[in-house]
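Asker: here are the coordinates; sequence isn't available:
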């Protein structure tokens, strides 16, 4: 297993798929590398590509509001994406792109070793929890694998497109907060 510096360097220099040709910045991830709570989205958007920081656009602003509403600060979590470079026009990542980037994400997870992994959206849940994951039916359900507590909820961009899903997401985040507090009490 590589260390953080080497992993980020490898990721930044990656040419396994064509996304490296059009990126402005590789978006590695951000946050507390000693956290028990990790969030995984699908891919950087335009603002993330420009800044190199995950979840800073409109979706990120909503994500921050949701975290605040359940009394979790962004500084105490780690957030990353399935892929590290922006797909053009924010399309869903291709299989080759996910396959190319997943080893980087797996290394991030191994280095952080969070107790809880939250998949933000269908693409993330299908890559992490189950290839046939149905976000509308399975969000908010806990899965346990290899010592990790896994859960998926709606991606903030889905909530912006369809505000009727916000109530379900709110319930999911309350569940996440409860589980997170359980681990904080143990430490």
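Answerer: Perfect, thanks for sending it. For clarity, every value in this text was computed on a predicted model and none was experimentally measured.
Asker: drop to CA atoms for contacts and neighbour counts, all remaining ones
Answerer: Will do.
Asker: helix or strand for the most centrally placed residue in the chain, which one?
Answerer: Central residue of the chain (C-alpha atoms, centre = their mean): residue 40, 1.3 Å from the mean position. Using DSSP states H and E, residue 40 maps to strand 37-41.
Asker: and the residue nearest to the centre of the chain, what does it touch?
Answerer: With C-alpha atoms under 8 Å, 6 or more residues apart in numbering as the criterion, the residues that contact residue 40 are 79, 80, 81, 82, 117, 118, 119, 120, 124.
Asker: how many residues are close by residue 21?
Answerer: 9 (other C-alpha atoms under 10 Å).
Asker: again, but for residue 169
Answerer: The number of residues near residue 169, taken as other C-alpha under 10 Å, comes to 21.
Asker: quick check: buried residues in the helix or strand hosting it?
Answerer: Using DSSP H and E, the element containing residue 169 is helix 166-186. Residues 166, 168, 169, 170, 172, 173, 174, 175, 176, 177, 179, 180 are the ones in helix 166-186 that count as buried (16 or more other C-alpha atoms under 10 Å).
Asker: one more structure, for comparison:
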């Protein structure tokens, strides 16, 4: 078993915070261990909780369809979330939940994968790397953080709710193609 698989097993059995009490499945994330691109969302939604896989609902479908326009497929990237269990009622994850899960699991996943590009999806994910940044101001603008390239995108669920954000999401993904080439 690889170290990344070991982390996934620990996530599946995690009881470090109260989010474990309401979950159907923890969602460790998925993708090849050789992935050079890592996508990090906020937390599992209802479909993700049921299936135990990240971004399998409507927002995930939209995100993957948009990524496909630049030649990226689900099997090419590693997809995960800040918190690995669905917050009750789909509420925002609490700061202590984000901190616990990120320090215990996400940071280790990043270290093991060593991705060339981390794509943050939404404000919570961006906030983990660039705490004072506003996603509405910096989406689509690459950030260098700790020697890593962070590429902030609007959350695909938000993009589905607002037509202007949908277009911005698609434009930002199109710009991502140039970053990948370089």
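Answerer: Noted; the coordinates are in hand. Bear in mind that the values here come from a model prediction, so they are computed numbers and not experimental data.
Asker: who's in contact with the helix holding residue 169 of the first structure?
Answerer: Contacts for helix 166-186 of the first structure (C-alpha under 8 Å, 6+ apart): 36-37, 66-67, 70-72, 115-116, 139-140, 153-154, 159.
Asker: that one relative to strand 37-41, how many degrees between them?
Answerer: 150 degrees (axes from the mean of the first three to the mean of the last three C-alpha atoms, to 10 degrees).
Asker: neighbours around the closest residue to residue 44 of the second structure other than its chain neighbours, how many?
Answerer: The shortest distance from residue 44 of the second structure to any non-neighbouring residue, by C-alpha to C-alpha, 6 or more residues apart in numbering, is to residue 86 (4.7 Å). Residues lying near residue 86 of the second structure (other C-alpha under 10 Å) number 28.
Asker: ok, residue 13 of the second structure next?
Answerer: Number of residues near residue 13 of the second structure (other C-alpha under 10 Å) recorded here: 11.
Asker: same question for residue 165 of the second structure.
Answerer: So residue 165 of the second structure, with other C-alpha under 10 Å, has 18 neighbours.
Asker: check contacts around the closest residue to it other than its chain neighbours.
Answerer: Counting by C-alpha to C-alpha, 6+ apart, residue 159 is the residue found nearest to residue 165 of the second structure once chain neighbours are left out, at 4.6 Å. Shown in contact with residue 159 of the second structure (C-alpha under 8 Å, 6+ apart): 165, 166, 167, 168, 169.
Asker: mind putting the residues you listed into CSV with distance to residue 8 of the second structure?
Answerer: CSV is the format used below for these (distance: C-alpha to C-alpha, whole Å):
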residue, distance to residue 8 of the second structure
165, 32
166, 32
167, 34
168, 33
169, 29
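Asker: which helix or strand contains whatever residue of the first structure lines up with residue 34 of the second structure?
Answerer: In the first structure, the residue paired with residue 34 of the second structure according to TM-score structural alignment is residue 34. Per DSSP H and E: residue 34 of the first structure is located in neither a helix nor a strand.
Asker: quick one, strands of the first structure?
Answerer: Applying DSSP state E to the first structure gives strands spanning 30-31, 37-41, 78-81, 116-120, 143-145, 148-153.
Asker: quick one: which of these is nearest residue 104 of the first structure?
Answerer: strand 78-81 (10.0 Å; C-alpha to C-alpha).
Asker: what lies in contact with the closest one?
Answerer: Under the criterion C-alpha under 8 Å, 6+ apart, residues 27-33, 35, 37-44, 54, 105, 124 lie in contact with strand 78-81 of the first structure.
Asker: which residues touch the match of residue 34 of the second structure?
Answerer: 112, 113, 114.
Asker: in this structure the first one contacts residue 37, no?
Answerer: Same thing as residue 112 of the first structure. No - Residue 112 of the first structure is not in contact with residue 37 according to C-alpha atoms under 8 Å; the separation is 9.3 Å.
Asker: between these two, point out the one with more neighbours.
Answerer: residue 37 (25 against 18).
Asker: need the nearest residue in space to that one, chain neighbours excluded.
Answerer: residue 116 (4.9 Å).
Asker: quick one: residues contacting that neighbour.
Answerer: By C-alpha under 8 Å, 6+ apart, residue 116 of the first structure lies in contact with 36, 37, 38, 148, 149, 150, 151, 180.
Asker: quick one: the residue lying closest to residue 8 of the second structure once chain neighbours are set aside from residue 107 of the second structure, how far?
Answerer: In this structure, residue 8 of the second structure finds its nearest non-sequential neighbour in residue 28, 5.2 Å apart by C-alpha to C-alpha, 6+ apart. To residue 107 of the second structure, residue 28 of the second structure is 13 Å away according to C-alpha to C-alpha, to the nearest Å.
Asker: so for those two, which sits in the more crowded spot?
Answerer: Comparing residue 28 of the second structure with residue 107 by other C-alpha under 10 Å, the one with more neighbours is residue 28, at 27 against 13.
Asker: touching, that one and residue 5? I think so.
Answerer: No - with contact defined as C-alpha under 8 Å, residue 28 of the second structure does not reach residue 5; the gap is 9.4 Å.
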